[in-house]
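Student: 3D, please:
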Amino acid sequence: MTPFAALHHRPGEPLLLPNAWDHASAAALAGQGFAAIGTTSLGVAAAAGLPDGVAATRRETLRLARRLGRGRFLLSVDVESGFSDDPSEVADLAVELAGLGAVGINLEDGRGDGTLAPVAVHAAKIAAVKAAAPDLFVNARTDTHWLGTADPGPETDRRLAAYQQAGADGVFVPGLADPAAIEALAGRLAVPLNILHSPAGPPLGRLADLGVARVSLGSLLYRAALAAAVQTAVAVREGGAGPMAGAVPAYGEVAGLHRDGGQG
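Tutor: Down below sits the predicted model:
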């Protein structure tokens, strides 16, 4: 078992995975002691002025992985749906990411048009990745709840069964927030369950009690940073002083982040 996989097998202590969008955000999170950091496809896409979830950010994703993959933390990369429906192309991407230092990928079955990929297509991608890069942790995401599928329970079970059979190391069900449903699903799975943190959902400790093995922050940090930036600018424009003293890192602290979190 790889060190990253081992972080998913600590009963009662789920892996809290914060998601970065650039070198500075990853380095700052690593500085707070996070042993593993993911990327957020929304953050990567929005920072580049590109749409998320429509296979537009392959180049930007690889560029970020190149910068972060040799950092002092374990890196998992959000690759949307693999930027292709060709399993061999997705496998080639996985091999390239592993070569850059990534230890895991998040691979989703949701499509940019709001539909779900056929189960067989997504399962074939998972199998191809595991055959080409067996040590890469594949977190297979299903968007059955995220996209508002009617009665998502049975479809979620059907998809996750196929993804586990294809070799997924873990499964991710964003949008699932009901404690009873989370606990029941965790009990049916043979691999670790990943849940997306929601401010309105169960807190980390409760998710641990429910059997969740990994909790992702997704795009939350990027959106919070964006909100803070806009709020600060507006506050200063309206005559305020901006954020409270001490709430913002000093210039030198941020300038020093280039020494951590990966390579340029």
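
Student: can we go C-alpha only for contacts and neighbour counts from here?
Tutor: Fine.

Student: which residues touch the helix or strand containing I126?
Tutor: If you go by DSSP states H and E, I126 is part of helix 119-132. With contact meaning C-alpha atoms under 8 Å, 6 or more residues apart in numbering, helix 119-132 is reached by 85-88, 90-92, 94-95, 107-109, 136, 138, 140, 159, 162-163, 166-168.

Student: quick one: buried ones out of these?
Tutor: Burial by neighbour count, 16 or more other C-alpha atoms under 10 Å: within the contacts of helix 119-132 this picks out 87-88, 90-92, 94-95, 107-109, 136, 138, 140, 159, 162-163, 166-168.

Student: near V230, how many residues? Count them for me, please.
Tutor: Residues lying near V230 (other C-alpha atoms under 10 Å) number 10.

Student: confirm that it sits in a helix.
Tutor: Yes: assessed with DSSP: H, G, I helix; E, B strand; the rest coil, V230 lies in a helix.

Student: so how far is S41 from it?
Tutor: 21 Å (C-alpha to C-alpha, to the nearest Å).

Student: residue contacts, N106?
Tutor: Listed by C-alpha under 8 Å, 6+ apart, the contact partners of N106 are 76-80, 138-141.

Student: secondary structure added to the residues you listed, as CSV?
Tutor: As requested, the contacts of N106 are exported to CSV (three-state DSSP):
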residue, secondary structure
S76, strand
V77, strand
D78, strand
V79, coil
E80, coil
V138, strand
N139, strand
A140, strand
R141, strand
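
Student: thinking again about what came up before, now the helix holding I126: buried residues?
Tutor: Across helix 119-132, burial judged by 16+ other C-alpha under 10 Å covers 119, 122-130, 132.

Student: how far off centre is that helix?
Tutor: 19 Å (C-alpha atoms, centre = their mean, to the nearest Å).

Student: and if you look at stretch 142-156?
Tutor: For stretch 142-156, the distance to the chain centre is 19 Å (C-alpha atoms, centre = their mean).

Student: who's in contact with that stretch?
Tutor: By C-alpha under 8 Å, 6+ apart, the list of residues contacting stretch 142-156 reads 108-110, 114-116, 159-160, 171-176.

Student: quick check on these: which are buried?
Tutor: Using 16+ other C-alpha under 10 Å as the threshold, 108-110, 116, 159-160, 171-176 are the buried ones among the contacts of stretch 142-156.

Student: and the strands in the stretch 51-200 of the chain?
Tutor: Assigned strands in the stretch 51-200 of the chain, in chain order: 74-78, 104-108, 137-141, 170-172, 193-196 (criterion: DSSP state E, counting those that start in this stretch).

Student: the structure of the following sequence is requested for comparison with the preceding one:
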Amino acid sequence: MTAEHAPTPFAALHHRPGEPLLLPNAWDHVSAAALAARGFPAIGTTSLAVAAADGLPDGEGATREQTLRLALTLGAEPYLLSVDAEDGFSRDPDDVAELARALWAAGAAGVNLEDALGPADRHAAKIAVVKAAVPGLFVNARTDTYWSGDGDERETLRRLEAYQQAGADGVFVPGLTDPGRIAALVRHLDLPLNVLWSPAGPTVAELAGLGVRRVSVGSLLYRRALGAAVETMAAVAGGRTPEGATPSYGEVRALSRRHSGADDFS
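Tutor: Alright, predicted model coming up:
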């Protein structure tokens, strides 16, 4: 947390020792509403789903307008929203700051900005300008050293320290699953560490014990939903009854109402 700003409710969720923020990632109004109805106080978006919905590639800066449109849809709902904004959709820090202002105006409480292994100083500049433009927006600074790089520990720490000095509120290292390396990063950093949950990595309880303050699931829910859709159709075609939870028409219709509040979804 920065010294000059009181913690926002979203920031406070990252500062509960032993209780990391478990952040589900939604892709539209109903998926976010269903997750919020199950008690998750904060919802993230997933850039893969935003891109895939429009037949566009993820991670290539092609979905700025789609991302903002989703933020406008979700930002006024009764949960805290964090937006996956790839690298800010621009190399120009001022352009990224403009996007941050728009996300904040839409009601977003946080933004996820990834370095995509571009120059660390350029990403740090984006973070600094965003925090200057919108001090209350929680900036989760992501490095891709483990996601698409070689997982070099020194390079990871160098980048995260630069982002911390630039004013980031939290740091994100997707692809990092080794408990020893996770614990080492927690010891070296003053900011909340966010990791991506992996079936090959520690459980949420184990991550909490290592000092992790935020656990995201990224595109997992969207990919699982897509897999379930294909499996369901295969079952129907094969004369079998599809398995798994299936919300009723009425439940989905109820969740479709904006500002619908506490409609239960089970």
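
Student: and the TM-score between these chains?
Tutor: The TM-score (TM-score structural alignment, normalised by the length of structure 1) is 0.95; 255 aligned residues with a C-alpha RMSD of 1.2 Å.

Student: returning to what we had before: how about the contacts of stretch 142-156 of structure 1 in CSV, adding distance to R237 of structure 1?
Tutor: Below are the contacts of stretch 142-156 of structure 1 laid out as CSV (distance: C-alpha to C-alpha, whole Å):
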residue, distance to R237 of structure 1
E108, 41
D109, 43
G110, 41
G114, 39
T115, 43
L116, 44
R159, 50
L160, 50
V171, 45
F172, 42
V173, 41
P174, 38
G175, 37
L176, 40
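
Student: quick check, nearest of these to Y222 of structure 1?
Tutor: Among the contacts of stretch 142-156 of structure 1, P174 lies closest to Y222 of structure 1 (C-alpha to C-alpha), at 17.1 Å.

Student: contacting residues around the closest one?
Tutor: P174 of structure 1 touches 141-143, 145-146, 194-196, counting by C-alpha under 8 Å, 6+ apart.

Student: please report which of those residues has the highest neighbour count.
Tutor: Neighbour-wise, the contacts of P174 of structure 1 (other C-alpha under 10 Å) top out at N194, 29 neighbours.

Student: wait, doesn't that residue sit right on L217?
Tutor: No: the pair N194 of structure 1 / L217 is not scored as a contact, 10.6 Å apart, by C-alpha atoms under 8 Å.

Student: mind checking what Q165 of structure 2 lines up with in structure 1?
Tutor: The equivalent of Q165 of structure 2 in structure 1 is Q165 (alignment by TM-score structural alignment).

Student: that match - how many residues pack around it?
Tutor: Around Q165 of structure 1 there are 13 residues (other C-alpha under 10 Å).

Student: now do A184 of structure 1
Tutor: A184 of structure 1 - counted by other C-alpha under 10 Å - has 12 other residues nearby.

Student: and the gap between it and R141 of structure 1?
Tutor: Taking C-alpha to C-alpha, one finds A184 of structure 1 at 18 Å from R141 of structure 1.

Student: again with A228 of structure 1
Tutor: Taken as C-alpha to C-alpha, the span from A228 of structure 1 to R141 of structure 1 is 29 Å.

Student: can you check A166 of structure 1 too?
Tutor: For A166 of structure 1, the distance to R141 of structure 1 - C-alpha to C-alpha - is 13 Å.

Student: as a check, name the ranges of all helices in structure 2.
Tutor: Secondary structure of structure 2 (DSSP state H): helices at 9-12, 29-37, 47-53, 64-74, 93-106, 120-133, 153-166, 179-188, 204-210, 220-237, 249-255.

Student: could I get these as CSV with distance to L22 of structure 2?
Tutor: What follows is these, written out as CSV (distance: least, C-alpha to C-alpha, whole Å):
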stretch, distance to L22 of structure 2
helix 9-12, 12
helix 29-37, 12
helix 47-53, 18
helix 64-74, 18
helix 93-106, 22
helix 120-133, 23
helix 153-166, 21
helix 179-188, 17
helix 204-210, 8
helix 220-237, 13
helix 249-255, 22
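
Student: closest to P20 of structure 2 out of those helices?
Tutor: helix 204-210 (6.0 Å).

Student: what's the matching range in structure 1 for that closest one?
Tutor: Mapped onto structure 1 using TM-score structural alignment, helix 204-210 of structure 2 spans residues 204-210.

Student: which residues touch the matching stretch?
Tutor: Residues outside stretch 204-210 of structure 1 that contact it (C-alpha under 8 Å, 6+ apart) are 11-14, 179, 182-183, 186, 197, 215.

Student: ok, stretch 221-237 of structure 2 next?
Tutor: Contacting residues not belonging to stretch 221-237 of structure 2 are listed as 24-27, 49, 241-243 [C-alpha under 8 Å, 6+ apart].

Student: the same query, at a cut-off of 6 Å, please.
Tutor: The contact list for stretch 221-237 of structure 2 (C-alpha atoms under 6 Å, 6 or more residues apart in numbering) reads P242.

Student: so which bits of that stretch are buried?
Tutor: In stretch 221-237 of structure 2, counting by 16+ other C-alpha under 10 Å, buried: 221-222, 228, 232.

Student: same thing with stretch 179-194 of structure 2?
Tutor: 182-183, 185-186, 191-194.

Student: what lines up with G256 of structure 1 in structure 2?
Tutor: G256 of structure 1 maps onto A254 in structure 2, by TM-score structural alignment.

Student: residue range for stretch 40-55 of structure 2 in structure 1?
Tutor: Going by TM-score structural alignment: stretch 40-55 of structure 2 matches residues 34-49.

Student: what's in contact with that stretch?
Tutor: 17-21, 51-52, 73-78, 218-219, 222.

Student: if you set the cut-off to 8 Å instead, what comes out?
Tutor: 4, 17-22, 26, 29-30, 51-53, 56-57, 60-61, 72-80, 218-219, 222-223.

Student: run a quick neighbour tally on the nearest residue to E19 of structure 2 once chain neighbours are set aside.
Tutor: Closest residue to E19 of structure 2 apart from its sequence neighbours, by C-alpha to C-alpha, 6 or more residues apart in numbering: A208 at 6.2 Å. When neighbours are counted by other C-alpha under 10 Å, A208 of structure 2 registers 19.
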